[in-house]
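Trainee: Predicted model follows, preceded by the sequence.
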Amino acid sequence: MKSIIYEMGVIDNNDKKHPVYLKAGLNIVTGASSTGKSALIEIFDYCLGSSEDTIPEGIITDNAKVYYVCMNISNRIYVFGRKPQNNRIYTRTIQEHQKNIIDIDFFDDKFAISKFKEYMRNELLNIDNVDESTLDTFYKGQKESRPTIRSYMSFLLQHQNLIANKHALFYRFDEKEKREQVIKHTKFFLGFVKQDYFLQMKKKEAIESEIKKLTKEKEILTSYKIQQELQLEPELKNMYALMRFSDHPVKLESIISNPIESKERLKNFLHPDNFDSSSDMFHRRYVDISKSHAEKIVELNRVRNKIVSIENSLDQEDKLLNSEKLVNQDAIEVSDAVCPLCETKHSKLPESAEQLLKSLTIPLE
């Protein structure tokens, strides 16, 4: 929603207006300390429905009769006013902003409303639901908070302390719950999406859920198909070998994909007279099966031997680790190292062994 703040200010107890005028674009308010800069942002927040009056106490709060804001929201000019410590907010629209149009008489009690946020939602925010996921809503047990004029505050104002601390991009971002709401509502307030977006997101979730379901069913069917192929393929080959067929009149793929039609086709040539267990083709099939079986037996024995070898190695390691018999250090003899070529002796090894023995026998303090 495009917005321009024209002016904000205070009408004092003497009905005198104290305005601050702003222009389109970025406005930066500067000045000496205790001149009311921080009060501006709190006045704006208060006039747009804040549940608390956080305007700094001082000369402003001592003399304020009405706080007010005049701004353009989505090409409609609103004037919001609010008395100190009052829940009702004066809400009016005007055709054109003029500096002299707002005075104490402008805020008649007949324009004061108590359900301000609900009224402004109906006025500006044509959106009833911002849930993007039906499942998230179900698990949380509640719907997402709908955008209100309060969420829009974060896009209009920024406080110097938040900028200096470098931890909050927008106003009110130092409060976790409000920050999360603003982030979720950002795409709506920037005009990127409307109500239809959230409805389409739910449809998208439902379609994705259906795709996942169908994908899972496909995986199950594929697994079942593979199991059936593994069972049927050898039986089919044996049958065709007995019937002396060099090729397969009904393919395995056809039987899997269309079993009823394949069964009818097989009935045309499946009868006892066509089976011949003494045929060369059946003999070759028997030889192939026997050879494959022998190869698998050899592979099985190889794997079993490997398993036994690994188990024996693990047993030896366990015995070594659990053994209580330690080598007697006094029984170890270390002699000089002798070169096998020139027979030169080197005494470094005994010296190293002696140093190692000393380090092992030094008591710990």
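Mentor: Received it, and whenever you're ready, just let me know what you need.
Trainee: make it CA atoms for all contacts and neighbour counts henceforth
Mentor: Noted.
Trainee: what about residue 9, which SS state?
Mentor: Recorded secondary structure, residue 9: strand (DSSP: H, G, I helix; E, B strand; the rest coil).
Trainee: Which residue is the nearest non-sequential neighbour of it?
Mentor: Nearest non-adjacent residue to residue 9, counting by CA to CA, 6 or more residues apart in numbering: residue 19, 4.3 Å away.
Trainee: can you tell me which residues contact the one you found?
Mentor: 7-10 (CA atoms under 8 Å, 6 or more residues apart in numbering).
Trainee: Now do the helices in the protein.
Mentor: 37-47, 59-63, 116-124, 134-140, 149-152, 160-165, 176-189, 195-242, 252-257, 259-267, 280-322, 348-361 (DSSP state H).
Trainee: also this one, for the comparison:
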Amino acid sequence: MNITIKKIVIFDDNNQSRFIGFNDGLNIITGDSKTGKSAIIEIIDYCLFSSRSSIPKGKITDFAELFVVIYKINDFYLVVGRPAQKTGNMNYAYLNVESDYNELENIDISYFENLSLRSIKNDIQTEFEQYIGLAISNMNLDNVVTKLDNKGKLSIRDTVSFLFQHQNLIANKHAIFYRFDDIIKRKRVIEAFPVLLGAVDENYYDLIRQEKEKLREIKTEKIIIDKLKLSKENELSFLRNSIQVYYSLIDKTLEDNLTLGELKRIGINLPFPSEVLNDRSKVYLEIDRFEKERNIKYIEKEEIEKALVNLYQTSDDGYDYAKELMKIHAHQKYNKTSSDLKCPICESTAITLKDDIAILESSKEKLVNELIKLGTFSQDNTPLISELKAEQKRIEKEILSLTKSINILAKEDEVFIEAKNEREQIIYQKGKIESLIKSFLDTNSSKGNSKDLVQLESDLKIIREELSKYNPDKFKKDSEDFLKENMDRICGKLDFEEELKPVDLYFNIEDFSFYHKHEGGKIRLDEMGSGANWLASHLSIFLSFLYLNLKNEKSVIPGFLVLDQPSQVYFPRSSKKSELTDEDEILKFDDNINQVKNIFKVLNEEIELIKKETGVEPQIIVLEHANDESFDKFIIKDWDKSKGQGLI
């Protein structure tokens, strides 16, 4: 997934606008302090549905009525328009998809007149996330959701920690990631990382929940088995006493010394009194009715299980469909010609055929454009799966209830009272004892032979086989190895203290801890003792994450990175050589500008490497106050405050 920023537009209430267009690759916005550079991060964050606005108050907020960011997503564009906080509509936004950028090149406020201003929560944001393929609605690994541990639905907000390095963060020795000061958000992003990177999906979390549920059921089943499994002597005694009760009613005597097998055969098929051989008691009829109803429930349960299998298959095929759709679009290009079509034999002009082809080309182009808009649109099946599972459990409970009714039917006093004569009473007792014996045999046999336990353990084995396809341990090792290799390589090209070399950086994706290994010990970031070291570490980490992100085709993390004033380590106050008078300061300035030039050189080299290795060109936006002609070709804006230039 390649998500980059195409344009930022700010509208006031008179349809005046300010805009910045961006390219793939390296984009530098430079200029004096207080020209609005740092606000660009906050505008992008705001149009990624931040719950609050952190856009600096002043000229920008006074001017703005509507903030707009146009995102390029593979071959189509998503337009997000969000009203300024002062409008009172910051909980609402506009969203539209376009396949042709020409429709957006000269966008003005009238573009939004035919769009609905809709709620962000559970509407606009959800639709945006579906377009980029982010559609996992439940990351909870248990069926019980609590307020303290409610991971819930993944969102685009879980990706922003990988996108922004603010000016107070880019060389910070105490923090690396945006929003990680909130311990809950930190934990959520770390746990979501494999999903965001496309290593696991919603089925993975459903399988984890199923595994936990099966383990609970197996534990419960084993406890029941221990409690209900009777010894052979107790089983024989129970059967003989129950049968003898019925035999005494029909004036028959049960033989002595019958084996357990013989008692079982008699118990499940007690003889009728000869004079009522063709009669059946009301209780017996009720048992038959319940058994038929239970069979119907078994059929309903089987249909639900088939539907669940189909839904899981649909979820697995979603990404492959989107990928093939893009391939189809890439091949649907016609070679148009303005020359007339002629018959190869008589060379007469085929005007009608040419018109038909033109109509076909126009229709197909419209179709392809509509298909492109679908992009990687992903619909989460989890709610429907959960609904079907709930229905499955409801039916299982009904089956259990019917079974219990069959087993205890004979205990209903009303039925016994309604028995009109001795014959009915005898047959009632037959049904009661036979049902009780059958229930006992079913329970004791199934629990004794552990048929339910065998099925549960078989189900657990299947679940674990499905889970093994994800291999999270391999994902962890491969990701950490990849990050280390690239962090070491990148940091080696930056201004990293000689005393700490050779570079030996480590990043643990289980807890997002980072350290440098030196002389047999671990050195944390805050122990490195130099702003240049902190900056080199931050840049190495984020450029490596950008590479890791784009090499994973199923990743939903946007492919852009915004860096705010990486040169501040070298130019904390002034970036203008003309303002300096001391010779030592001038020499230091020259050395510092060389370090800044090297930063941009490294950024561009990494962009080219990622594009070469993945086929996807990332986008890095740098907000700077340092300037030099050596990186002029990357500068898209250069604001001079003395000339009244700036974002607004």
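Mentor: Yep, that arrived. Keep in mind it's a predicted model, so treat the numbers as computed, not measured.
Trainee: Write the ChimeraX selection for whichever of the contacts of residue 19 of structure 1 are buried.
Mentor: Under the burial definition 16 or more other CA atoms under 10 Å, those of the contacts of residue 19 of structure 1 that qualify are selected in ChimeraX by:
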select :7,8,9,10
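Trainee: from the contacts of residue 19 of structure 1, which is closest to residue 74 of structure 1?
Mentor: Using CA to CA, residue 7 comes nearest to residue 74 of structure 1 of the contacts of residue 19 of structure 1, at 16.6 Å.
Trainee: Report the spatially nearest residue to that closest one, omitting neighbours in sequence.
Mentor: Once flanking residues are discounted, residue 7 of structure 1 sits nearest to residue 21: 4.3 Å by CA to CA, 6+ apart.
Trainee: which bit of structure 1 covers stretch 620-639 of structure 2?
Mentor: Aligned using TM-score structural alignment, stretch 620-639 of structure 2 spans no residues in structure 1.
Trainee: Tell me, how many residues neighbour the residue mapped onto residue 173 of structure 2 from structure 1?
Mentor: Superposed on structure 1 with TM-score structural alignment, residue 173 of structure 2 falls opposite residue 166. Close neighbours of residue 166 of structure 1, defined as other CA atoms under 10 Å, add up to 9.
Trainee: Residue 263 of structure 1 maps to what in structure 2?
Mentor: Checking TM-score structural alignment: residue 263 of structure 1 goes with nothing.
Trainee: Please disregard the earlier target; I meant residue 314 of structure 1.
Mentor: Taking TM-score structural alignment, residue 314 of structure 1 has no aligned residue in structure 2.
Trainee: Would you quantify the distance from the most centrally placed residue in structure 1 to residue 267 of structure 1?
Mentor: The residue lying closest to the centre of structure 1 (CA atoms, centre = their mean) is residue 136, at 12.0 Å. Distance of residue 136 of structure 1 to residue 267 of structure 1, given as CA to CA, to the nearest Å: 56 Å.
Trainee: And residue 135 of structure 1, by the same measure?
Mentor: In terms of CA to CA, residue 135 of structure 1 sits 53 Å off from residue 267 of structure 1.
Trainee: which one of these two has more residues nearby?
Mentor: Per other CA under 10 Å, whichever of residue 135 of structure 1 and residue 267 has more neighbours is residue 135, with 13 against 9.
Trainee: what residue of structure 2 matches up with residue 202 of structure 1?
Mentor: That one, residue 202 of structure 1, aligns with residue 209 by TM-score structural alignment.
Trainee: With residue 189 of structure 1 instead?
Mentor: In structure 2, the residue matched to residue 189 of structure 1 (TM-score structural alignment) is residue 196.
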